[in-house]
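**Q** Mind looking at a prediction? Sequence and model below.
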Amino acid sequence: MKRTKIWSYAFGVTMVLSLAGCGNSAKKQVNEKVNADSMSVISNQVGLQEDSALSTLVLDGVKATWIRDNASAKLMPPSLFPDAGEDLMKKLSLENGIPSSISTFLIESNGIQILFDTGMGASDSRLLAGLHALGITPADIKYIYLTHFHGDHIGGLMKNDSVVFPHAEIYASKAEYDSWMKMEAEKNGQVVRAMNAYKDRLHLFAFGDTLPGKVVVMEAVGHTPGHTVFQAGKLLIIGDLIHGAALQLEHPEICATYDMDKQEAIKTRKNLLQYARENGLVIAGMHLPVPAFIK
């Protein structure tokens, strides 16, 4: 293992829509607002089908392509947010679930192409089909940056006992790696298998490091012990900072049950959302609703 060395919408954004296996032409959608201080889902600027798989934006020289991994529409169940309560869910019209996704992002920054997370790796996962639609094979991927080690983020690294990305350099938080390696076998089995399979190409970074592509590593602990957010220019890749945007953007004090350290997760969520607002950043999130960009 090798160790390596951080809302307004005032900047220009060029949105290009691509579809993988969608069949019909994209249908027009009305504004899809999220109730939180002028943050809104960027899908209000393009037409997207419910089964859309790809969407690309370019801002300040950084090209970001969202690749949807989940095969069917995804709703986060209200039970995932027990502190919200039934009254709040009804007030926000979320009692039937919160629109979400399992997403990955392919970023081109400073001449470097990087895949952020790898989805579930399920039999119906769309990541590889999405890459194929872009003319990219798994062997073409040279850099993979991981936000954390939950199965819906590292599952795509492996197919059975074989690596999926034979030439990829894997970058992950040292704090995340160390914490998962100390867990009992019934919790960390998938992590251990994946990290061992890529051990000769595994790089462990510290918060504050700058990675290839001038991508800056930001501490985002709480969801997991080494949960990481990445900044590439005006883009902030937030991993699992948010699971239910329609709820948590307005109420960042509410956690999903997946958050390992509730108080740290709340603190991190509030701080990074404020940072994004103050710096005019576009957010890319692995569980944001289609197409998983928020401005």
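**A** Okay, I see it.
**Q** Going by C-alpha atoms from here, please, whenever you check contacts or count neighbours.
**A** Will do.
**Q** Just the element for W180, please.
**A** Assigning secondary structure by DSSP states H and E places W180 in helix 174-181.
**Q** residues in contact with that helix?
**A** For helix 174-181, the surrounding residues in contact (CA atoms under 8 Å, 6 or more residues apart in numbering) are H148, F149, N188, V191, V192, L204, F205, A206, T224, P225, G226, H227.
**Q** Check these for burial and list the buried ones.
**A** Neighbour-count burial within the contacts of helix 174-181 applies to H148, F149, N188, V191, V192, L204, F205, A206, T224, P225, G226, H227; the criterion is 16 or more other CA atoms under 10 Å.
**Q** which element is the third one on?
**A** Assigned by DSSP H and E, N188 falls within helix 185-197.
**Q** Between helix 174-181 and that helix, find me the angle.
**A** Between the direction of helix 185-197 and that of helix 174-181, the angle (axes from the mean of the first three to the mean of the last three CA atoms, to 10 degrees) works out to 130 degrees.
**Q** Report the contact partners of V217.
**A** Listed by CA under 8 Å, 6+ apart, the contact partners of V217 are I6, A206, F207, G208, D209, T210, L211, T228, V229, F230, Q231.
**Q** And it, how far from A129?
**A** Counting by CA to CA, to the nearest Å, the gap from V217 to A129 is 28 Å.
**Q** The stretch 151-295 of the chain: strands as residue ranges?
**A** All strands of the stretch 151-295 of the chain, identified by DSSP state E, counting those that start in this stretch, fall at 158-159, 162-163, 169-173, 202-205, 210-211, 215-219, 228-232, 235-237, 282-284, 293-294.
**Q** Against that first model, consider the following:
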Amino acid sequence: MVAPRKTLDRLFDDAEGTVQSQLTSGGVINPTRRSLLAAGCFCLASCFATPLFADAPMVKSQAPGFYRLAVGDFEITALSDGSNMLPATKLLQGDPARIEEALKRNYLGDLIETSHNSFLVNTGAKLVLIDAGAGSLLGATTGHLLSNLRASGYQPEQIDELYLTHLHTDHVGGLMAESQRAFPNAIVRVEKRDTDYWLSEANMRAAPAEAKRFFEAAIASITPYMRAGKLAVFEGNTDLVPGVRAQTAYGHTPGHTMYVVESRGDKIVLWGDVVHVAAVQFKDPSVTIRYDGDASEAQQVHELAFADAAQNGYIVGGAHISFPGLGRVRRDADNAYTYVPVDYSQG
């Protein structure tokens, strides 16, 4: 039973008076039952007033970046290579007012945290990795593909085929790790238009200074696989392994390619860099990005890819859509769309 408030006040007063009188007379303080009770009440009150908690340092890290999705008899694993900050208003090409309005509507500013996603396709017979991430070429916030691949239950040595959507740095840098081929048993496949363009030293010499690094990264990443007899080029729409085919999406780069995965009536299309800023480009497919080699072709790819995905309802996977980058496309109005992320599933 809790003592009434007046009783507690009287106990505190009695204890204080006893202590003061003994201190004034120079005597020794002899605790009485009342003073001990009062002291105990003070301690009890202090304990309730100031709760004691152990220090809990901030963890400041995320769970391993992988997410699985079934497509027919196949299993797709989205793998995060990390993220970095994209200066959207500087890089996006379109009506500046409309771009700014779309960003604000989605609670975004000039700098956007942009995901870097790769996708592993397990057909049951083959392990096919789509894009290799940035490796060590874009700083510490990217280059996490290998660790997330291992966390997902696979080893780099198990990858049979590695298909590149294109040869930009953030898709090829992860081909190498510590000066060795990161995927020693994989055949790397890429569209011939991209190898012809990005692996050309003549093109590199003719490129503006700020673009030379793209050529250097492509050459450094691809050449070791070429020397090992592990590079295979294809042209146009091509069946690669059963259930996986290449589909041209030229514009972002000369040979930019999407990969269509189908099993038992289910379908997913892995877009590569069809979309860079989902908050802007789905609403306005005419918006391109400064990195697009041919902006007119890239815009046509946006319109065709969005329309086909919306009409047929299949899942798409985007390299730069917020991780895991998996969702569907809904048509809203004439040439305007909404991206609908897949619902989370525990398994």
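**A** Great, that's in hand. Source: prediction; values computed, not measured.
**Q** thinking again about what came up before, still contacting in structure 2, which of the contacts of V217 of structure 1?
**A** Here is what carries over to structure 2 from these, by both residues aligned by TM-score structural alignment, their matches' CA atoms under 8 Å: F207, G208, D209, T210, L211, T228, V229, F230, Q231.
**Q** looking at it, the fifth one is touching R3, isn't it?
**A** Same thing as L211 of structure 1. No - contact between L211 of structure 1 and R3 fails when scored by CA atoms under 8 Å: they sit 10.7 Å apart.
**Q** Is E86 of structure 1 in contact with S93, as I believe?
**A** No - the criterion here is CA under 8 Å, and E86 of structure 1 misses it with S93 at 10.2 Å.
**Q** Measure how the helix holding W180 of structure 1 sits relative to strand 169-173, angle-wise.
**A** Going by the same axes, to 10 degrees, helix 174-181 of structure 1 makes 90 degrees with strand 169-173.
**Q** quick one, helix 174-181 of structure 1 and strand 215-219 angle?
**A** In this structure, helix 174-181 of structure 1 runs at an angle of 60 degrees to strand 215-219, with the same axes, to 10 degrees as the basis.
**Q** Can you tell me which residue is spatially central in structure 2?
**A** In structure 2, the centroid-proximal residue (CA atoms, centre = their mean) is S115; its distance is 3.5 Å.
**Q** quick one: contacts for that one?
**A** Under the criterion of CA under 8 Å, 6+ apart, the neighbours of S115 of structure 2 are S80, D81, G82, S83, N84, A319, H320, I321, S322, F323.
**Q** Let's have the contacts of helix 174-181 of structure 1 in JSON lines, adding distance to E253 of structure 1.
**A** What follows is those, written out as JSON lines (distance: CA to CA, whole Å):
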{"residue": "H148", "distance to E253 of structure 1": "21"}
{"residue": "F149", "distance to E253 of structure 1": "23"}
{"residue": "N188", "distance to E253 of structure 1": "28"}
{"residue": "V191", "distance to E253 of structure 1": "29"}
{"residue": "V192", "distance to E253 of structure 1": "32"}
{"residue": "L204", "distance to E253 of structure 1": "30"}
{"residue": "F205", "distance to E253 of structure 1": "28"}
{"residue": "A206", "distance to E253 of structure 1": "27"}
{"residue": "T224", "distance to E253 of structure 1": "17"}
{"residue": "P225", "distance to E253 of structure 1": "18"}
{"residue": "G226", "distance to E253 of structure 1": "20"}
{"residue": "H227", "distance to E253 of structure 1": "18"}
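**Q** so which pair among these is furthest apart in space?
**A** N188 and A206 (21.1 Å; CA to CA).
**Q** mind listing what the counterpart of G133 of structure 2 in structure 1 touches?
**A** Aligned against structure 1 by TM-score structural alignment, G133 of structure 2 finds its counterpart in G119. By CA under 8 Å, 6+ apart, the residues touching G119 of structure 1 are D69, I102, S103, T104, S125, L127, G151, D152, H153, I154, G155, G156.
**Q** Verify the contact between the first one and T104 for me.
**A** I take that to be D69 of structure 1. Yes - under the criterion of CA under 8 Å, D69 of structure 1 lies in contact with T104, with a separation of 6.9 Å.
**Q** Which residues are in contact with each of these two?
**A** Common contacts of D69 of structure 1 and T104, defined by CA under 8 Å, 6+ apart, comprise G119, L127.
**Q** shouldn't K262 of structure 1 be in contact with P252?
**A** No - distance between K262 of structure 1 and P252: 11.2 Å, which falls outside the contact criterion (CA under 8 Å).
**Q** Looking at the two, which one has more neighbours?
**A** The neighbour count for K262 of structure 1 versus P252, taken as other CA atoms under 10 Å, is higher for P252 (21 against 18).
**Q** how far away is the more buried one from D83 of structure 1?
**A** The span separating P252 of structure 1 from D83 of structure 1 equals 11 Å under the rule CA to CA.
**Q** thinking again about what came up before, just want to know which of L211 and R3 of structure 1 has more residues nearby.
**A** More neighbours sit around L211 than around the other of L211 of structure 1 and R3, counting by other CA under 10 Å; the figures are 16 against 13.
**Q** Show me what the more buried one aligns to in structure 2.
**A** The equivalent of L211 of structure 1 in structure 2 is L240 (alignment by TM-score structural alignment).
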